[in-house]
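Participant: Here's my sequence, what's the structure:
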Amino acid sequence: MTALSVNLNKIALLRNSRLSGIPSVTQAAQVALAHGADGITVHPRPDLRHIRPTDVYELAAMLGEVELNIEGNPFEGALGDYPGFLELVRKVRPAQCTLVPDAQDQLTSDHGWDLQRDGTRLKPIIDELKARSIRVSLFMDADSPDLDLAAALGADRVELYTEDYAQAFGTDQQETVFQRYARAAEKAQCLGLGVNAGHDLNLDNLAMMATIPGLAEVSIGHALVADALMMGLGEAVASYKAILVKAGIEA
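Facilitator: Prediction:
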């Protein structure tokens, strides 16, 4: 069955708008886990717009054996209170590290890696993370020609960037775009890569994505937190998890 990793960035974004410390990122993680989440994802950025290094340290200490997935650009160095992506990961040693090619001025992640260009720089980073027993996932577009390079570089998984799928869902392009993701997942698995998926997945489009055979994990934050505002965080997490459970039973 596909695992659900809940991204807490938007909880932290709301918290950062006041000085009271609420809502608590760690309490949100506890609620998510109590209602079926399999892991927690955070994507700290140098501008500290949402998740802060202190959140990462507190989550790592609290989660124990529960999977922590830290996303980010491995080339981002220290800036103010941000210690640099790799330094943060070295201190925490999460279960999974998802490497994402986002720039500091991006609103959100919006494209996967060009491994023809960046593979040489990524190779020693991937090697170091794996030497620290951290599973490495590379954020990739579904139509990327570089899946074979992801495997050659030593990545354990790829995370398929699903915004194109989300935008096509409910249109006459839905099936065509979905099949692109299904083919990418199949190719990745044939290369020995595990497959994750994330970005703009929601209660409407998740079920179809979850039918992809062997899909290991989905990471969901923005839509889940938006739903939580209407239905409560626990119920929102349980609703997403129920979709994945049903897909696993029907597979």
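
Participant: Going by C-alpha atoms from here, please, whenever you check contacts or count neighbours.
Facilitator: Fine.

Participant: Which stretches in the stretch 151-251 of the chain count as helices?
Facilitator: Under the criterion DSSP state H, counting those that start in this stretch, the stretch 151-251 of the chain carries helices at the ranges 163-168, 174-190, 206-209, 222-231, 233-250.

Participant: I'd like to know which of those is closest to residue 4.
Facilitator: Among those, the nearest to residue 4 by Cα to Cα is helix 233-250 (6.6 Å).

Participant: What helices and strands are in contact with that closest one?
Facilitator: Where contact means 3 or more Cα pairs under 8 Å, 6 or more residues apart in numbering; DSSP states H and E, helix 233-250 is packed against strand 3-7, helix 25-34, helix 206-209, helix 222-231.

Participant: Now the second one, please; I'll put the structures next to each other:
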Amino acid sequence: MAKLSVNINKIATLRNSRGGNNPDLVRVALDCERFGAEGITVHPRPDERHIRYQDVFDLKAVIATEFNIEGNCREQKFVDLVLANKPAQVTLVPDTEGQITSNHGWDTIKNQAYLKEMTTLFQAAGIRVSIFVDPVVEMIDAAAESGTDRIELYTEDYARHFHTNKEQAILPYVAAAERANKLGLGINAGHDLDLQNLSYFAANIPGLLEVSIGHALISDALYLGLENTVQMYLRQLKD
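Facilitator: So this is what the prediction gives:
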């Protein structure tokens, strides 16, 4: 069964909107773990509009499950933050400054030398590396050449087409996963996965190890409650 890592960026966004510490980000992370989540994901950005750099240090001190830090490794401050905290996993995402949310994977062919350099740097510190990629076999091949431990499949396109033709929508992801398995890469996935499309995705992606879910899960929790929502997502992965 794939692990569920809860992305708590949206909790930080809500907290920051009033300038105080309500909701308490650390408490929410610990509660997610207590409710069954098997990991906590954060994606700090330079403007700290949600996750603040200090949050990463605060979370690292208490997280008992797997801690995953996502971000743009072209930002030296991000690199320093990861190396200072040594999470279980760093996910390299090709964001640009001011980007609302991640919207594409790395061109691992064009950026292969750079990604190899960054992968080596983080692995030398004992951190597992995952590279954010689109479901394109050639990009999987080039990611493997970088020496990365895992890839994270960018699932927005799957989610967008799921309700019109889920069988067609998942095909490139199955092909990408099969290639990753052949190359010995671990497989993560994330972006727009939710209670409607998660179970089908997990059932059809061979070797899926982890999903990172934030926006949909936190949105569902407004209606369903956080504890119930975390456990509902876990059931989707199990079923």
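
Participant: now the helices of the stretch 151-251 of the first structure as JSON lines including distance to residue 14 of the first structure?
Facilitator: What follows is those, written out as JSON lines (distance: least, Cα to Cα, whole Å):
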{"stretch": "helix 163-168", "distance to residue 14 of the first structure": "23"}
{"stretch": "helix 174-190", "distance to residue 14 of the first structure": "32"}
{"stretch": "helix 206-209", "distance to residue 14 of the first structure": "25"}
{"stretch": "helix 222-231", "distance to residue 14 of the first structure": "10"}
{"stretch": "helix 233-250", "distance to residue 14 of the first structure": "14"}
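
Participant: Rebuild those helices as JSON lines, extending it with distance to residue 21 of the first structure and mean neighbour count.
Facilitator: Shown next, in JSON lines, are the helices of the stretch 151-251 of the first structure (distance: least, Cα to Cα, whole Å; neighbours: other Cα atoms under 10 Å):
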{"stretch": "helix 163-168", "distance to residue 21 of the first structure": "31", "mean neighbour count": "19"}
{"stretch": "helix 174-190", "distance to residue 21 of the first structure": "39", "mean neighbour count": "17"}
{"stretch": "helix 206-209", "distance to residue 21 of the first structure": "32", "mean neighbour count": "18"}
{"stretch": "helix 222-231", "distance to residue 21 of the first structure": "17", "mean neighbour count": "16"}
{"stretch": "helix 233-250", "distance to residue 21 of the first structure": "18", "mean neighbour count": "18"}
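
Participant: give the contact list for the spatially most central residue of the second structure.
Facilitator: The second structure has residue 212 as the residue nearest its centroid, 4.1 Å off, counting by Cα atoms, centre = their mean. Contact analysis of residue 212 of the second structure by Cα atoms under 8 Å, 6 or more residues apart in numbering lists 4, 5, 6, 7, 41, 188, 189, 190, 191.

Participant: 6 Å - rerun?
Facilitator: When contacts are counted by Cα atoms under 6 Å, 6 or more residues apart in numbering, residue 212 of the second structure touches 5, 6, 190.

Participant: Ok, residue 157 of the first structure next?
Facilitator: 137, 193, 194, 195.

Participant: what about the last one, distance to residue 172 of the first structure?
Facilitator: Okay, so that is residue 195 of the first structure. Residue 195 of the first structure sits 26 Å away from residue 172 of the first structure, going by Cα to Cα, to the nearest Å.

Participant: before we move on, the earlier item: want to throw the helices and strands packed on helix 233-250 of the first structure into CSV with distance to residue 142 of the first structure?
Facilitator: Listed next are those as CSV, based on distance: least, Cα to Cα, whole Å:
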stretch, distance to residue 142 of the first structure
strand 3-7, 20
helix 25-34, 28
helix 206-209, 13
helix 222-231, 21
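
Participant: mind checking which of the ones you listed is nearest residue 75 of the first structure?
Facilitator: Per Cα to Cα, nearest to residue 75 of the first structure of those: strand 3-7, 21.5 Å.

Participant: If you count neighbours, what's buried in the helix or strand following the closest one?
Facilitator: Beyond strand 3-7 of the first structure on the C-terminal side, the first helix or strand identified by DSSP states H and E is helix 9-15. For helix 9-15 of the first structure, a neighbour-count test (16 or more other Cα atoms under 10 Å) marks 9, 10, 11, 12, 13, 14, 15 as buried.
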